[in-house]
Every structure is written in C-alpha cells, then in structure tokens.
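Participant: I would like the atomic coordinates for the input below:
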Amino acid sequence: MAVGVAQLGFRLNSTPPFGPFSQRNRPRFPKSLESCRRKLISRPLSSSLVDEQQISFTEPENLLIEALIGIQGRGRSASPLQLQDVESAVQVLEGLEGVLDPTSSSLIEGRWQLIFTTRPGTASPIQRTFVGVDFFSVFQEVYLRTDDPRVSNIVRFSDAIGELKVEAAASIKDGKRILFRFDRAAFSFKFLPFKVPYPVPFRLLGDEAKGWLDTTYLSRSGNIRISRGNKGTTFVLQKKTEPRQRLLSAISTGGRVKEAIDEFISLNQSVAKGEPELLEGEWQLIWSSQTETDSWIENAANGLMGTQIVKENGQLKFLVDILLGLRFSMNGTFVKSDTNTYDVTMDDAAILAGPFGVPMEMKTKFNLELLYTDDRIRITRGYSKIIFIHLRIDRSK
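Facilitator: Next up, the predicted model:
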C-alpha cells in the first residue's frame, strides 16, 4: 500500500507488466499526420478556444486534447475506442519533433497536471482511490536544475483540505530519461501549521523505491508532456489546460462551475463565427444548474437526467435508463426561433421494455437557448432557465 502512494505519476519496478497497450494489441500508428488532421471535424463554433496570452496548441496536440475530452478518472472509465484514439494521438506526437533532449530543457521544469494515464486503477487501493477519482487533482513537479534535483507526485484533495506530496531524488540519465528514488512523503493540511509525515519506509524498499521516466514528447510551447514509465505506463500531463478542459475539471471537482461556464462562454464570444446550430447526435447530460427533484419522471421530462438525442428534421428525444432494462422515452420537436434559440415541444412519452412500450400522458414546452456548441460539448439554457452541459457520446457523426 505504501508503494502504491509512491507510484502516483509513474510505475515502480514491483508492478507486473500488464495493461491495455501491450505490444500485441497496441493500436497501429496512423499512416500520416494528414490522416489525423482530417479527423478534426469543422465546427460551427471553435472547440479549441485559446487564451493567446497563456496557451497555444498545435493541430496534432489539439487532436490529443480532442481524444481526452469526456474521459473521466484520467483514463479509468475510458472505453476501448477512447483508449485507441488517445494512444493513436500520443503516437502521432511521439513521431513528431518536439523539444530535443527534453531533460536538458528548462521547459520540463515546474508543476504538471496529470490528465491521463493508461492504467490509473491497477496498483494499490490508494492509487486507485487517488488517481482514478476526478475529485482529486494529481500533479507532478519536476525540478532538475537545483542542488537537490527532485521529481514529486502530488495529490491535491481540495483547496480547503490540502495535499499529499511524495518526493523522489532525481538524476538525468540522458536526453529523455530521468532516474528517481523515492525518499520522503508528507501531508500538508490547510488546517495544520505543520506537515504530517507519511510513514513510508523508503530505505527498506530497496529497488522497489526506484524507477525511471522517459519523456517521449515535450511540446515546444512547454504546455504538453508525454511520458512512459519503466513498466510501460503512458502519462499525459499539461501545464496549462484549454478552456473546455478547465470547465470539465470544475464539473468533476464540483467547484466554481458557474464561474467556469462564464469564463468559457466569455472566451468563446470573441472567436465565434456564424450562427450556432443544434447538432445531431447523442448527448449525455453531465451537469445542470438545478439539482434533481424527488420525482425521477419530472427530472426525465425536463431533461435533468439521461441522454438527449437530436435527430434530423427537428426531432428530439429524451432517453433515461430506469432499472432492470426499463427506459423512459419522451419524443418531441424543436424549431429555430432566433439566432441561437429554439422552441421545444415534448409530447410523446412512454416507458419502454425492449420492443414494448406503455404510453404516458405528458407534455412540456420550453425555449432552448444555445450558449455554446462544438462536436464534443454543448451548453444550453433550457427549462426554467436551467443551464445544461452535455457531452456528445456518439462517435459516428
């Protein structure tokens, strides 16, 4: 268990060589960068909003970010298709020329946020708890140009509680590889004026406290780093995240979501072109500004839960899984009434059990205001002025 804490951010020698990306089932490298470029779908509004003073990504880096959008638990909940998309985007970047000899560059220095790892839940119970849970933020600090070079893994529980920091003495082997040995760990709680040592007997762990980390890609902007550990685990880390990532992070941690939405929409207003459209596809609700009521059927009818399916010719469906194969379905229509608003009528409800259905007498009308949309995320203001955030879950469109 103690070793598991030390493994946050990289893998130690004690971990068996298994995972979703063994050499046998590793996804094929895309034939050309151009083929990956074509995967970036044109959007009615820009999906890679950029604060020019803080952050910039190349097109292949944006491809990786696109693949990461919507993956929870830093990879723990990723589907096989999502994992393949991420690994393909990672391999594209590893095949490009980033910063040469990244361990010799000052761009590798600083605090990096762990965005994705191929195996977030396969070690100790502590690692599964910390790395696979979105509520905790996980970072890695790299400081190699000091009298005491160090690489540290940090779990921040919240701004109000504090963090756990596991430190390793580090040395540079070559232009890509960092060698490390964990030697101390401590909790820093906001409500205590002193650190609380984490009782890990690093000296007694021997080689199990050692490891290495290769940086296989470091962006020239210093914003993205891809690393692979000594047991084959892949890590994607960022110093600065793009607006959609910050918004989804706020939703995951449950902190300052409305502020993140305001920032996101404000940034979008400066780059939006043309009229936004309600895009076809399946959209999963991930957040709303109103909590659910005690009545699940009221929640379902008002779009406060489940999936929203937008079809051609102005057809709309709410679909909610209830239990034991039962589903709630409600169909309706939408008509564009202004630049970014729609009149929605939902009037055909039923409880479904396989191919059979039991009709229900329900009807609701409301205005839907489209605040932001791209091919992966959508923000609307709907029933009773509630703000809704949906993620697109169908990959065919």
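
Participant: switch to C-alpha atoms for all contacts and neighbour counts from now on
Facilitator: Fine.

Participant: Can you say which helix or strand has the residue nearest to N230 when sequence neighbours are not counted in it?
Facilitator: Nearest non-adjacent residue to N230, counting by Cα to Cα, 6 or more residues apart in numbering: W212, 5.5 Å away. Element membership for W212 (DSSP states H and E) is strand 210-218.

Participant: Next, the contact list for the residue nearest to N230, please.
Facilitator: Taking Cα atoms under 8 Å, 6 or more residues apart in numbering, we find W212 in contact with 177-180, 229-230.

Participant: cool, L248 as well?
Facilitator: With contacts defined as Cα under 8 Å, 6+ apart, the neighbours of L248 are G70.

Participant: Within the helices and strands, which one has it?
Facilitator: Assessed by DSSP H and E, L248 sits inside helix 243-253.

Participant: next one: that helix to chain centre, how far?
Facilitator: 8 Å (Cα atoms, centre = their mean, to the nearest Å).

Participant: List the contacts of the closest residue to R256 other than its chain neighbours.
Facilitator: Excluding its sequence neighbours, the residue lying closest to R256 (Cα to Cα, 6+ apart) is A250, at 6.3 Å. Each residue near A250 by Cα under 8 Å, 6+ apart is listed here: 256-257, 260.

Participant: structure for this one too, so we can compare:
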Amino acid sequence: MATTEIAALGFGFRLTQFPPFSSSLSNRNPNNAIAFNSIRKIPNFRICSSSLTNETEEQGLFSNFTQDEIRLVDALIGIQGRGRAASPQQLKEVERAVQILEDIKGVPDPRTFVGVDFFSVFQEVYLQTNDPRVSNIVKFSDAVGELKVEAVASVRDGKRILFQFDRAAFSLKFLPFKVPYPVPFRLLGDEAKGWLDTTYLSDSGNIRISRGNKGTTFVLQKETEPRQELLSAISTGIGVTEAIDKLISTAQDKDGEPQLLEGEWKMIWSSQVETDSWLENAANGLMGSQIIKKDGQMKFLVDIVLGFRFSMTGTFQKTESKIYDVKMDDPAIIFGSFGLPVNMETRFNLELL
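Facilitator: Sure thing, here's the model as predicted:
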C-alpha cells in the first residue's frame, strides 16, 4: 500500500551544485498569515494564524514558489518525524497538494538535480560524476557528527534513479577516523537495491516530489522562508524567538506599514507566561481566538467546555505608526443565547511588528 513519507522539516540549506534539495514535510492551513503583537511595557509576543487569505502578502514571503507549491509547503508545516503522528486530514491535504503538482509536471527532465542538506536528515545526489552516488545522511549535531549511508546510482528513462547501497560509516567529531556501520550490504542482495522516480521538479528548483520503489512519496525542499521557519519552530517549541526575530527583520526590509487585518485569528504561541487562572489568560488574549473588525471592534473568544464559551469585546484605535490602543471591557460567559456578565477590564498598547 502506498504511503506518504514525511521527514522532519529543517533549515539552513547549502547548495552543493545546481538545483539542490532538502527533504521536508509539514502541515498548516494554506491561508495562514502571521501577526506579531508586542504589548507595550510587557515583554511578550502574541502570534496568531488568520483565517483570511492574503495571496499577495504570502507570495511575497515565498517569492520563489508558485501558489500550488506554497499550498504543499503549508500543508506540511507542523508534521513531525516521518508523519506517523499526522492526522488523516493532514495526510489528505498533503496528498492532494502533491497530486496537483504532479499533474502540472514541472521541469520535463528532473533527473539533473544534485545534492541537498538540512539540519538533521538530508540527501545528496551526485549523477554527473565518474562515480554517481546517492547518500542518505543523518546529522546528529555539529558537536557529535553524522552517519552517511551511500549507494551506487544510475539513471534510467530520464526521471528514474536506480541505486544500490554499498557502504556506510559514522563521522564523529571526537574521532580522527570514520567508524564503519556494521551492515552486510553484499549479503542483503535485492534488499539493498531500490529506485526513485522524480515526479515533479519546480522551475525554480525549490520543490521536488519523488516516489520510491516501496510506494513511499517524498517531498524535498531546497529553501525555507522565514514565515515557514517560524511556524515549524512553534510546532516543535524550539528556536521560536530566533525565528520571530528573523521574520520581523525580513518584514522591516519591505516597503509599507503593516496593518491590523480584519478576520478571526487563532492564538498559536505567546512568550507571556500563562497564569493559574484561565479566566485571566482568556481576558489577556493568551488563548482561543481574536476577532478583528473594520469598525474598530475587537473580540476575544475561547471555547471552555460543553458548549460554554468566554467572550470579551472591546475597541482598538490607532494612536501612532504601528501602535494601537486596545480597551477590552465587556466580558461574559456564554451558553447558546444566554450570557453571564463578568466584572473585568483590560487595556494595553499593541505594537504591530
């Protein structure tokens, strides 16, 4: 049975020759946008994903990707490991995006790609040499080293790469020599052989889709964008503040001033520590959704349990460049058409970064 193989998303790719690739898969709504809200006098960030589509802005963040490629990359953000924990809906979105790109075809002769690399697992493919090879590499860390499994490679029918694994070794930083990996490749026979079809290669060389002899689908990516790095960092909980700084720096290089966009935004990360009181967290906008309206109205909305919801409405007004004065003063616990008022008010200055 065919499966969708999902590798951990990674960053910091380097090119070995021309069109290189690095393996990555993850999942996120393709219509996402990101807002950075810095609350004055409180050192925190609040990051939300929007239900609104802004294709012009998104295309700017992914300048070397087509819209169909962006949909695939977004569908993959957040899926960790090899996809075993992915939901059926996530896999369905990935497979649908893969099928769209395969139907488009992309570069007609995709076998001419070479090399890839990313932070934990990557693949190198060298075909235009006297010793054509495919190598799968597991990089443990810069301090520890890596495991490299190599295969003899050849090309058939323009898009199929045939390979046979023949050697493997550890390269450890604390040892001056390589340590052979104890796998008897010669005794494995056909088990050490395989093939890989490249079914899609983007014109920009950023996205490659391949299918293996065991029915596995691989999506490989050369470049990651700052927004993509941030969403992946949030999904793993590692390097979030660094990814925020990088995306903010990228946004500051662009012309124009960011606007507080209308729509429903879901809270996905905050640097502000939550308190023991969920009511206080909800009133501070640290959970649930934030709804922005054109008429200067704002609402916090949090699902509680069994149909009960917390709702808090208020207003926002722009006071200076990128700065909004926010006043939230009408909270209630809601069930159906009934509401129980809560005595609570919160005010803050919001800076849109």
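
Participant: related to what we said a few turns ago, in the second structure, what residue corresponds to the residue nearest to N230 of the first structure?
Facilitator: The equivalent of W212 of the first structure in the second structure is W195 (alignment by TM-score structural alignment).

Participant: Buried members of the contacts of A250 of the first structure into PyMOL, please.
Facilitator: To isolate the buried subset of these in PyMOL, counting by 16 or more other Cα atoms under 10 Å, use the following:
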select buried, resi 257+260
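
Participant: Save the contacts of A250 of the first structure as a markdown table, and put in distance to G162 of the first structure and secondary structure too.
Facilitator: Shown next, in a markdown table, are the contacts of A250 of the first structure (distance: Cα to Cα, whole Å; DSSP: H, G, I helix; E, B strand; the rest coil):
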| residue | distance to G162 of the first structure | secondary structure |
| --- | --- | --- |
| R256 | 18 | coil |
| V257 | 20 | helix |
| A260 | 22 | helix |
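
Participant: wait, which of the contacts of A250 of the first structure is closest to R37 of the first structure?
Facilitator: Within these, the smallest distance to R37 of the first structure is 28.9 Å, found for A260 (Cα to Cα).

Participant: Tell me the counterpart of the closest one in the second structure.
Facilitator: Residue pairing (TM-score structural alignment): A260 of the first structure is matched to A243 of the second structure.

Participant: ok, now which ones touch the nearest residue to that match once chain neighbours are set aside?
Facilitator: Nearest residue to A243 of the second structure, sequence neighbours excluded (Cα to Cα, 6+ apart): L230, at 4.9 Å. Applying Cα under 8 Å, 6+ apart, we find L230 of the second structure in contact with 240, 243-244, 247.

Participant: Let me see the contact set for the closest residue to R74 of the first structure other than its chain neighbours.
Facilitator: Spatial nearest neighbour of R74 of the first structure, excluding adjacent residues (Cα to Cα, 6+ apart): F116 at 4.2 Å. Residues near F116 of the first structure by Cα under 8 Å, 6+ apart: 68, 74-75, 235-237.

Participant: show me the biggest helix of the second structure in terms of residues.
Facilitator: helix 88-104 (DSSP state H).

Participant: which stretches of the stretch 1-150 of the second structure form helices?
Facilitator: For the stretch 1-150 of the second structure, the helices defined by DSSP state H, counting those that start in this stretch cover 55-61, 67-76, 88-104.

Participant: What of the stretch 251-353 of the second structure?
Facilitator: Under DSSP H, counting those that start in this stretch, the stretch 251-353 of the second structure gives helices at 278-283.
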